[in-house]
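Predicted structure and sequence below. I'll ask about it afterward.
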Amino acid sequence: MTDPAITARVSDNPVPDLPLRDLTGFTHCWVDAGGIRLHAVEGGQPNGPAVVLLAGFPQTWWAWRKVMPQLADRFHVIAIDLPGQGHSERPDASYDTHTVAAYVHATVKALGVSTYWLVAHDIGAWVAFSLALKYESRLRGVALLDAGIPGITLPDAIPTDPDVAWKTWHFAFHLVPDLPETLLSGREREYVGWFLKVKTLSPGTFDDAEIEQYAAAIAADGGLRASLAYYRDAAESARKNRKALEEQHLTVPVLGIASSHGSIPDMAASLKPWAGNTTGITVPDAGHFIPDEQPDAVATALADFITEGD
């Protein structure tokens, strides 16, 4: 049964000045998730296995737009904007991934879902890993796409070799107090465009309209502050992850999805020390933004992972 804390009224959208994009067969709602409103997009088969999708920087739920319709004929599909992302509220609270994981899990629970498969990319994968540590009994399986996890697989030092430094240089930049805001305010489009063009195998993966949309989400109502907060709270995320792993390792099935030209060469290998039931695939002809670059391959891999697990 759906929780009464859910509303589909656009008037309850905490970011009303940001255009709301529709996806055929899916509906928008906002959920009271422990005191903040998170935006979710829901569709597919209500009685099918639930699949929850989380995106990363600098994207929103729209990152899954090419994958969601391919899952909808078999699964109950829910894409959630993380706090500070897209049409979700931008709280002045902590953005460490254990705190954010509690908001995400509360959202799924409010939507009437008791157990689910969790699929996440980039910073979304940071949150997903912490969520799995906190709520593993509620998960059927976890798929993580091209992400270094704070305290787990994310290096403590930023490489200085030019051949690899361009992939992670922004981690240190985002940690600097005030300077990113000073340099990026009013130039969100240029900044977001750099990531979306340079970190894809094909620079034409994202058109101008998509770049504008993601940039507008970061520019709107505290979005830049919230985006940076995930990086600024990464040390706390790492501390909580390490503490949790002292008591338990993950036993839930985990799928590590890497790509031929991504940031993490082998996601499965990087996760296996902390998640024994881990398998992996590498998606060819893709950079960092795998769901945008190779949505068919991602959808097939997820469907196979879920079907085998069920």
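Cool, the structure landed. Predicted model only: the values in this text are computed from it and were never measured.

going forward, measure contacts and count neighbours with C-alpha atoms only.
Will do.

Can you show me the helices along the protein?
68-71, 97-110, 123-135, 162-165, 169-175, 179-184, 188-198, 208-219, 223-232, 234-247, 267-271, 290-293, 295-309 (DSSP state H).

What is the neighbour count of the closest residue to M267 other than its chain neighbours?
Nearest residue to M267 in three dimensions, chain neighbours excluded: G256, at 4.7 Å (CA to CA, 6 or more residues apart in numbering). By the measure other CA atoms under 10 Å, the count of residues near G256 is 22.

G256 against T278, yeah?
Yes - here G256 reaches T278: they are 7.1 Å apart, a contact under CA atoms under 8 Å.

what sits in contact with each of those two?
By CA atoms under 8 Å, 6 or more residues apart in numbering, G256 and T278 have these common neighbours: 268, 271.

ok, G151 - how many residues close by?
Neighbour tally, G151, other CA under 10 Å: 19.

Now do the contacts for it.
Here G151 is in contact with 235, 237-239, 241-242 (CA under 8 Å, 6+ apart).

who wins for most neighbours among the residues you listed?
Of these, S237 is surrounded by the most neighbours, 25 neighbours in total, counting by other CA under 10 Å.

is it true that that residue touches D96?
Yes - S237 lies in contact with D96 (CA under 8 Å); the separation is 4.9 Å.

which outside residues touch stretch 188-203?
With CA under 8 Å, 6+ apart, stretch 188-203 has contacts from 58, 167, 184, 204-206, 211-212, 214-216, 218-219, 261-262, 285-289, 293.

And the residue nearest to M267, how close does it get to E181?
Distance of G256 to E181, computed by CA to CA, to the nearest Å: 33 Å.

Pull out the buried residues from the contacts of stretch 188-203.
58, 167, 206, 211-212, 214-216, 218-219, 261-262, 286-289, 293 (16 or more other CA atoms under 10 Å).

related to what we said a few turns ago, include distance to D92 when you put the contacts of G151 into JSON lines, please.
Output for the contacts of G151, formatted as JSON lines (distance: CA to CA, whole Å):
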{"residue": "A235", "distance to D92": "18"}
{"residue": "S237", "distance to D92": "17"}
{"residue": "A238", "distance to D92": "20"}
{"residue": "R239", "distance to D92": "21"}
{"residue": "N241", "distance to D92": "22"}
{"residue": "R242", "distance to D92": "25"}
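
now the strands for the stretch 1-150 of the chain?
Secondary structure of the stretch 1-150 of the chain (DSSP state E, counting those that start in this stretch): strands located at 6-7, 26-33, 36-44, 50-54, 76-80, 116-121, 139-145.

Comparison target below:
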Amino acid sequence: MALPAHTVVNGPIELHVIEEGNPGGPTLILVHGWPDTHALWDRVVPHLADEFRIIRFDNRGAGASTVPRNVDDYRLAHLASDLFAVIDAMSPDAPVHLLGHDWGAVLCWEAVCEPDAAARIASYTSVSGPNLDHLGMWMRRRLREFHPRGPLEQALASAYTVLFQIPGLPDPALRWWFARHWPGFVGAFDRTDPSVIGPLSPTVADDMVHGLKLYRANIRRHLFRPRERRTDVPVQLVQNLRDLAVRPVGYEDTDRWVSDLHRVPLDAGHWSPRSHADEVAALTARFVRTTEVGTATRSRHGG
């Protein structure tokens, strides 16, 4: 059965948006990363749909949304602007809760660190995607203090992103091998059953190639010239202990930048929304409930 679909317009970008779940529940927006689409959350949604109104969308460059041609169009500021456009269109009268994974988590970090974020975002659960500015600041501190082990560990885990910086170089391998064998590759990478990774989006080959612009537009910009980015939005940091792409050590300093931070370990690899969907959903639901209770309590006491 087709899900209710919307188109949210943000300047020249048209975003494909899916709405489902409990129309009377708190609004929870699910944000995917590379090389996924809104379908990343197919295994998570059934665990949340009875309680929450769920919004998920294809990021620019993926799935049925607009695919910009220029690298600069994939900068985090533009991605966060897309997210705020979805928030304003789908929940104009109440703050929303966020759940982001991979680059979806990275762009959510960009959004929650904006000055007015707390008025529009009630909570954020981050999975396998750091704030790149926080990561850059942490790497600088560790190297300045002559403690390079943590940055080296993350650098080795992210070595593949160096190839992603070179226009055209990874494209054939992504289109003709990785796109065809993605479940098997992810299964081996995460040491999990490949069957949980599919079904793949029919646009996966294009999404892989177009999504490389995310790396080119943002990695060097934020790691080499990090900004001080703070937030008062309550953040739940789900740290996948077996994540080979985003190492837990990189979140060492996150408490410095987030006033209300909750760390939760999860014995999972990078693609936990696929392999550990029930646990990701349960952690998110619990955090949203706790945040909703806290907000209601502050309202009753005039806080």
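Perfect, thanks for sending it. Predicted model, so just to flag it, every value in this text is computed and none were measured.

so what number do they get for TM-score?
Between these two chains, after superposing, the TM-score reads 0.80 (TM-score structural alignment, normalised by the length of structure 2); 277 aligned residues with a CA RMSD of 3.1 Å.

if we can go back for a sec, adding mean neighbour count and distance to F173 of structure 1, write the strands of the stretch 1-150 of structure 1 out as a markdown table.
Formatted as a markdown table, these follow (neighbours: other CA atoms under 10 Å; distance: least, CA to CA, whole Å):
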| stretch | mean neighbour count | distance to F173 of structure 1 |
| --- | --- | --- |
| strand 6-7 | 18 | 37 |
| strand 26-33 | 21 | 31 |
| strand 36-44 | 24 | 27 |
| strand 50-54 | 26 | 24 |
| strand 76-80 | 26 | 27 |
| strand 116-121 | 24 | 21 |
| strand 139-145 | 25 | 23 |
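
Output the ones you listed as TSV; include the columns distance to T153 of structure 1.
Listed next are the strands of the stretch 1-150 of structure 1 as TSV, based on distance: least, CA to CA, whole Å:
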stretch	distance to T153 of structure 1
strand 6-7	36
strand 26-33	29
strand 36-44	28
strand 50-54	19
strand 76-80	24
strand 116-121	14
strand 139-145	12
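
Those: which one's closest to E247 of structure 1?
Judged by CA to CA, the one of the strands of the stretch 1-150 of structure 1 that comes nearest to E247 of structure 1 is strand 139-145, at 18.3 Å.

equivalent range in structure 2 for that closest one?
Mapping strand 139-145 of structure 1 onto structure 2 (TM-score structural alignment) gives residues 121-127.

what's the matching stretch in contact with?
Stretch 121-127 of structure 2 is contacted from outside by 95-102, 105, 108, 112, 233-240, 284, 287-288, 291-292, using CA under 8 Å, 6+ apart.

now it, how far from the centre of its chain.
Mean-position distance between stretch 121-127 of structure 2 and its chain equals 10 Å (CA atoms, centre = their mean, to the nearest Å).

tell me how far stretch 68-86 of structure 1 is from the chain's mean position?
Using CA atoms, centre = their mean, the offset of stretch 68-86 of structure 1 from its chain centre is 11 Å.

List the buried residues for that stretch?
68-72, 74-86.

again with stretch 189-208 of structure 1
Residues of stretch 189-208 of structure 1 classed as buried by neighbour count (16+ other CA under 10 Å): 189, 191-193, 195-197, 199-201, 206.

what residue of structure 2 matches up with W30 of structure 1?
Using TM-score structural alignment, the partner of W30 of structure 1 in structure 2 is T7.

for G186 of structure 1, same thing?
G186 of structure 1 maps onto W176 in structure 2, by TM-score structural alignment.

now swap in P83 of structure 1 and tell me
Matched to structure 2 by TM-score structural alignment, P83 of structure 1 sits across from R60.

Also K109 of structure 1?
For K109 of structure 1, the residue aligned by TM-score structural alignment is D88.

quick one: its match from I29 of structure 2, how far?
D88 of structure 2 is 12 Å from I29 of structure 2, where distance means CA to CA.

And W41 of structure 2, by the same measure?
When distance is defined by CA to CA, W41 of structure 2 is 11 Å away from I29 of structure 2.

now do G187 of structure 2
Per CA to CA, G187 of structure 2 is found 26 Å from I29 of structure 2.

ok, now W271 of structure 2?
18 Å.

Aligned against structure 2, show me the partner of F206 of structure 1.
Using TM-score structural alignment, F206 of structure 1 sits opposite V196 in structure 2.

my guess is its match contacts S275, does it?
Yes - contact criterion CA under 8 Å: V196 of structure 2 and S275 qualify, at 5.9 Å.

distance of the match of K109 of structure 1 from W103 of structure 2?
21 Å.

out of these two, which sits in the busier spot?
Under the neighbour definition other CA under 10 Å, D88 of structure 2 and W103 were set side by side, and W103 has more, 26 against 16.

In contact with the more buried one, which residues?
Listed by CA under 8 Å, 6+ apart, the contact partners of W103 of structure 2 are 32-34, 129.

now for it: what does it line up with in structure 1?
Aligned against structure 1 by TM-score structural alignment, W103 of structure 2 finds its counterpart in I123.

any idea how far T97 of structure 1 is from that match?
I123 of structure 1 is 9 Å from T97 of structure 1, by CA to CA.

and if you look at G86 of structure 1?
Taking CA to CA as the measure, G86 of structure 1 falls 17 Å from T97 of structure 1.

Enumerate every residue touching the aligned partner of H174 of structure 1 in structure 2.
Under the alignment (TM-score structural alignment), H174 of structure 1 maps onto F164 of structure 2. Applying CA under 8 Å, 6+ apart, we find F164 of structure 2 in contact with 170, 212, 215-216.

Return the entry from the residues you listed with the maximum number of neighbours.
L212 (24 neighbours).

Would you mind finding the match for it in structure 1?
Alignment note (TM-score structural alignment): L212 of structure 2 maps to L228 of structure 1.

Could you find the closest non-adjacent residue to its match?
H174 (5.6 Å).

And the one you found, how far from G86 of structure 1?
19 Å.

Could you do V252 of structure 1 as well?
Note on V252 of structure 1: its distance to G86 of structure 1, by CA to CA, is 29 Å.

same thing with E293 of structure 1?
For E293 of structure 1, the distance to G86 of structure 1 equals 20 Å [CA to CA].
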